[in-house]
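K.L.:
Here is a sequence together with a model predicted from it:
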Amino acid sequence: MLLNVEGVDAYCYTGGKPFDASLPTVVFIHGAQNDHSVWALQTRFFAHHGYGVLAVDLPGHGRSQGAAKASVEALADWLLAVLDAAGVRQAALFGHSMGSLIALEAAFRAPDRVTHLGMIGSTYPMKVSDALLETARTDEAAAIDMVNIWSHSSATRKPSSAGPGTSVMDGARRLMQRISAINPALVFHTDFSACNSYANGEAAAQSVRCPTLFLFGRKDMMTPARSTKLLTSTIAHGKVVQVDSGHSLMSEQPDAVREALYGFVSR
């Protein structure tokens, strides 16, 4: 589904069913150098089990037009504008990695519009090493390879993957390469810089009153468990669930992620 947001097209995948704003809405927000497709299994399930689904392509990613936005704050404002354009008053927000910061900031800016907050593969501060930032600026292909190695717990196929011959790691790599091909404006560096410079996370976390789920990978090297304590202690009412994966939870353990998210909003 294409929406007009800030004068340009914004794409939202609706899970294989027409979007119905009268249903409870769940918004899925991807991370750096990704698009809506990282939520493929989860979004289709929600769309076929009584929810309106909006899995966004952030500006400059996938099918959404415009330049990639340089700050989490600007992305949160854009996300709220997407809700306006879709005719949605309230929604559950599920964000992965950078997307989790966008969801958190949107909840801070418009708390009455967020019914549930899902923080997947999240941490705060979400600092990016100087070496990775520089590599993303000067050699995006190398940065893609680095992040894909760090984001997966192993190169082997997981039980809930698509089947023999499927490579979760190679699929993630090809998606990032595709984002580079359709938008050569150093999207990865822009995304990483936005994560690295975001400074309102603690204040935003202190303001959260809606039900909150933290979903972490036990083997996550990008946002390891030891780095999540500020968020989980500040949002003390949040529930913490861990799955056997690295940072790419939705592709490494899609069924476990689906079950955790669905159970969170439907109970």
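P.N.:
That came through, no problem. Residues are numbered from 1 along each chain as shown.
K.L.:
can we go C-alpha only for contacts and neighbour counts from here?
P.N.:
Fine.
K.L.:
Cross-check the contact I'm expecting between M119 and S100.
P.N.:
Yes: contact between M119 and S100 holds when scored by C-alpha atoms under 8 Å: they sit 5.0 Å apart.
K.L.:
Name the residues contacting each of these two.
P.N.:
F94 (C-alpha atoms under 8 Å, 6 or more residues apart in numbering).
K.L.:
where along the protein do the helices fall?
P.N.:
Using DSSP state H, the helices assigned to the chain run over residues 40-47, 72-86, 98-109, 130-138, 140-151, 168-182, 187-197, 201-207, 229-234, 249-252, 254-266.
K.L.:
could those be laid out in TSV, adding distance to F28 and mean neighbour count?
P.N.:
Shown next, in TSV, are these (distance: least, C-alpha to C-alpha, whole Å; neighbours: other C-alpha atoms under 10 Å):
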stretch	distance to F28	mean neighbour count
helix 40-47	8	20
helix 72-86	10	19
helix 98-109	8	26
helix 130-138	25	16
helix 140-151	19	18
helix 168-182	17	18
helix 187-197	17	22
helix 201-207	19	17
helix 229-234	20	16
helix 249-252	11	26
helix 254-266	11	16
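K.L.:
nearest to L3, of these?
P.N.:
helix 72-86 (6.3 Å; C-alpha to C-alpha).
K.L.:
Can you spell out which helices and strands pack onto that closest one?
P.N.:
Other elements packing on helix 72-86 under the criterion 3 or more C-alpha pairs under 8 Å, 6 or more residues apart in numbering; DSSP states H and E are strand 2-5, helix 98-109.
K.L.:
go again using 10 Å as the cut-off
P.N.:
Contacts defined by 3 or more C-alpha pairs under 10 Å, 6 or more residues apart in numbering; DSSP states H and E place helix 72-86 against strand 2-5, strand 8-13, strand 25-29, strand 52-56, helix 98-109, helix 187-197.
K.L.:
Which among those is found nearest to A256?
P.N.:
Ranking the helices and strands packed on helix 72-86 by their distance to A256 (criterion: C-alpha to C-alpha) puts strand 25-29 first, at 16.2 Å.
K.L.:
Now do that closest one against helix 40-47, angle only.
P.N.:
170 degrees (axes from the mean of the first three to the mean of the last three C-alpha atoms, to 10 degrees).
K.L.:
Packing partners of strand 25-29?
P.N.:
Applying 3+ C-alpha pairs under 10 Å, 6+ apart, one finds that strand 25-29 contacts strand 8-13, helix 40-47, strand 52-56, helix 72-86, strand 91-96, helix 98-109, strand 114-120.
K.L.:
I'd like those as CSV, with distance to S180 appended.
P.N.:
CSV is the format used below for the helices and strands packed on strand 25-29 (distance: least, C-alpha to C-alpha, whole Å):
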stretch, distance to S180
strand 8-13, 18
helix 40-47, 20
strand 52-56, 18
helix 72-86, 19
strand 91-96, 20
helix 98-109, 17
strand 114-120, 24
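K.L.:
okay, pairing it with this:
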Amino acid sequence: MDNLYIPDLATLEQIQEETPSIRTLTLALDRPRTFNCQPGQFIEFTVFGQGEFPVSVAGVSDAQRGRFQVTIQRAGKVTKEVFQLQPGAKLGVRGPFGNGFPLEKMQGQDVWLISGGVGLAALWYLLAQLQEQRGRWGQLKLLYGARSPQDIIYQDALRALGRDQAGPQVLLTVDSAANGWSGRVGFVSQLLPDSGLDPGKSVAVVCGPGPMMKATTAALRKLGLAEERILLSMERRMQCGMGACGHCMVGSKRVCLDGPVFPLAEISNLLEEKF
């Protein structure tokens, strides 16, 4: 990416339908370059003739070839067009941008990934990196909530993680469920009081809808977890990705340039307004 404002061409190689309104795309850059992406970073995704939007990188399957995944929810005019795309489509990619998660600060700690809805996509590449370097961390736990069983993304992968004795402990919950769901019902923040979190040796990473993040940070603080140990991905607030539009401002912070990952201690006084 020689010019940050000009997107690289990429080809849509594969589509995975997660839910009726969420799909995961595998993209490959047409001009091969190393796709240096840290967990938590994002790209600007261009649908030519329609516009662009920011989206977190959900996985990198071949960094040398520039092959990676994004998970996109239909939420507006441009994202709606993503659901008309077929394999072979040409798209634009700028980035990756942003600061990513501070893996070095997590070393030796229990790591708690807490997410809701499509927010799990912003943590998915982080989870892959944590598993790849498993010996660097303590316990790994994934707490994930969705509106209903049908709204859970990455269902096959989550089932596989649940069967993997060397993998993270996976706790799932849904806001509401019809007959046939045998799992937990309730908000993901309600899983925390009896979870066994040790505030002295844990780091929590949180991403999801605003109300979920607000409730989760409150529950974590109630358990005694210091605000410096709570990391928030604020990717849902981004727009231009270049710090120009001001849409993502959180106080004096520009999420696309200063984030999207922040310790709660840096922005805790602003959460009431932004959530």
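P.N.:
That came in fine, so what should we check first? Computed from a predicted model, the values in this text were never measured in an experiment.
K.L.:
Quick TM-score on the pair, please.
P.N.:
TM-score for the superposed chains, counting by TM-score structural alignment, normalised by the length of structure 1: 0.33, backed by 122 aligned residues with a C-alpha RMSD of 4.6 Å.
K.L.:
check contacts around R174 of structure 1.
P.N.:
I144, S180 (C-alpha atoms under 10 Å, 6 or more residues apart in numbering).
K.L.:
Pull up the distance across stretch 27-45 of structure 1, start to finish.
P.N.:
Distance across stretch 27-45 of structure 1, first residue to last, is 13 Å (C-alpha to C-alpha, to the nearest Å).
K.L.:
okay, the helices and strands packed on helix 72-86 of structure 1 in JSON lines with distance to D145 of structure 1 next?
P.N.:
Listed next are the helices and strands packed on helix 72-86 of structure 1 as JSON lines, based on distance: least, C-alpha to C-alpha, whole Å:
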{"stretch": "strand 2-5", "distance to D145 of structure 1": "31"}
{"stretch": "strand 8-13", "distance to D145 of structure 1": "27"}
{"stretch": "strand 25-29", "distance to D145 of structure 1": "22"}
{"stretch": "strand 52-56", "distance to D145 of structure 1": "24"}
{"stretch": "helix 98-109", "distance to D145 of structure 1": "18"}
{"stretch": "helix 187-197", "distance to D145 of structure 1": "12"}
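K.L.:
Can you say which of the ones you listed is nearest to A205 of structure 1?
P.N.:
Closest to A205 of structure 1 of the helices and strands packed on helix 72-86 of structure 1, according to C-alpha to C-alpha: helix 98-109, at 7.0 Å.
K.L.:
tell me what that closest one is packed against?
P.N.:
Helices and strands touching helix 98-109 of structure 1, by 3+ C-alpha pairs under 10 Å, 6+ apart, are strand 25-29, helix 72-86, strand 91-96, strand 114-120, helix 187-197, helix 201-207.
K.L.:
could I get these as CSV with distance to F216 of structure 1?
P.N.:
Below are these laid out as CSV (distance: least, C-alpha to C-alpha, whole Å):
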stretch, distance to F216 of structure 1
strand 25-29, 16
helix 72-86, 21
strand 91-96, 10
strand 114-120, 6
helix 187-197, 18
helix 201-207, 17
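K.L.:
With respect to D191 of structure 1, which of the helices and strands packed on strand 25-29 of structure 1 lies nearest?
P.N.:
Using C-alpha to C-alpha, these put helix 98-109 closest to D191 of structure 1, at 7.6 Å.
K.L.:
angle of that closest one against helix 187-197?
P.N.:
Going by the same axes, to 10 degrees, helix 98-109 of structure 1 makes 50 degrees with helix 187-197.
K.L.:
To N148 of structure 1, which of the helices and strands packed on helix 72-86 of structure 1 lies closest?
P.N.:
Nearest to N148 of structure 1, of all the helices and strands packed on helix 72-86 of structure 1, is helix 187-197, at 12.8 Å by C-alpha to C-alpha.
K.L.:
Tell me the helices and strands packed up against the closest one.
P.N.:
Helix 187-197 of structure 1 is packed against helix 72-86, helix 98-109, helix 130-138, helix 140-151, helix 168-182, with contacts defined by 3+ C-alpha pairs under 10 Å, 6+ apart.
K.L.:
pretty sure R173 of structure 1 is touching I144, no?
P.N.:
Yes: using C-alpha atoms under 10 Å, R173 of structure 1 is in contact with I144, at 6.6 Å.
K.L.:
State whether L171 of structure 2 is indeed within a strand.
P.N.:
Yes: the assignment for L171 of structure 2 (DSSP: H, G, I helix; E, B strand; the rest coil) places it in a strand.
K.L.:
Distance check, it against E18 of structure 2.
P.N.:
19 Å.
K.L.:
and the closest residue to L249 of structure 1 other than its chain neighbours, how many neighbours?
P.N.:
Nearest non-adjacent residue to L249 of structure 1, counting by C-alpha to C-alpha, 6 or more residues apart in numbering: G217, 6.3 Å away. Per other C-alpha atoms under 10 Å, the neighbour tally for G217 of structure 1 reads 28.
K.L.:
Ok, K77 of structure 2 next?
P.N.:
10.
K.L.:
Ok, E266 of structure 2 next?
P.N.:
As a burial measure, E266 of structure 2 scores 12 neighbours (other C-alpha under 10 Å).
K.L.:
My guess is it contacts K253. True?
P.N.:
Yes: applying C-alpha under 10 Å, one finds E266 of structure 2 in contact with K253, separated by 9.3 Å.
K.L.:
pretty sure G145 of structure 2 is in contact with M213, am I right?
P.N.:
No: here G145 of structure 2 does not reach M213: they are 11.4 Å apart, not a contact under C-alpha under 10 Å.
K.L.:
what about those two, which has more around it?
P.N.:
A side-by-side neighbour count of G145 of structure 2 and M213, using other C-alpha under 10 Å, places G145 first with 29 against 23.
K.L.:
Am I right that that one is in a helix?
P.N.:
No: remark: G145 of structure 2 does not belong to a helix; assigned using three-state DSSP, it is strand.
K.L.:
so what's V82 of structure 1 up against?
P.N.:
L3, N4, V5, E6, A10, Y11, C12, V27, L54, V56, A76, V88.
K.L.:
how close does it sit to E105 of structure 1?
P.N.:
Taking C-alpha to C-alpha, one finds V82 of structure 1 at 15 Å from E105 of structure 1.
K.L.:
try M169 of structure 1
P.N.:
Look at M169 of structure 1 and E105 of structure 1: by C-alpha to C-alpha, they are 30 Å apart.
K.L.:
could you pull out the strands for the stretch 51-200 of structure 2?
P.N.:
Applying DSSP state E, counting those that start in this stretch to the stretch 51-200 of structure 2 gives strands spanning 51-62, 67-73, 90-97, 110-116, 140-146, 169-174, 184-185.
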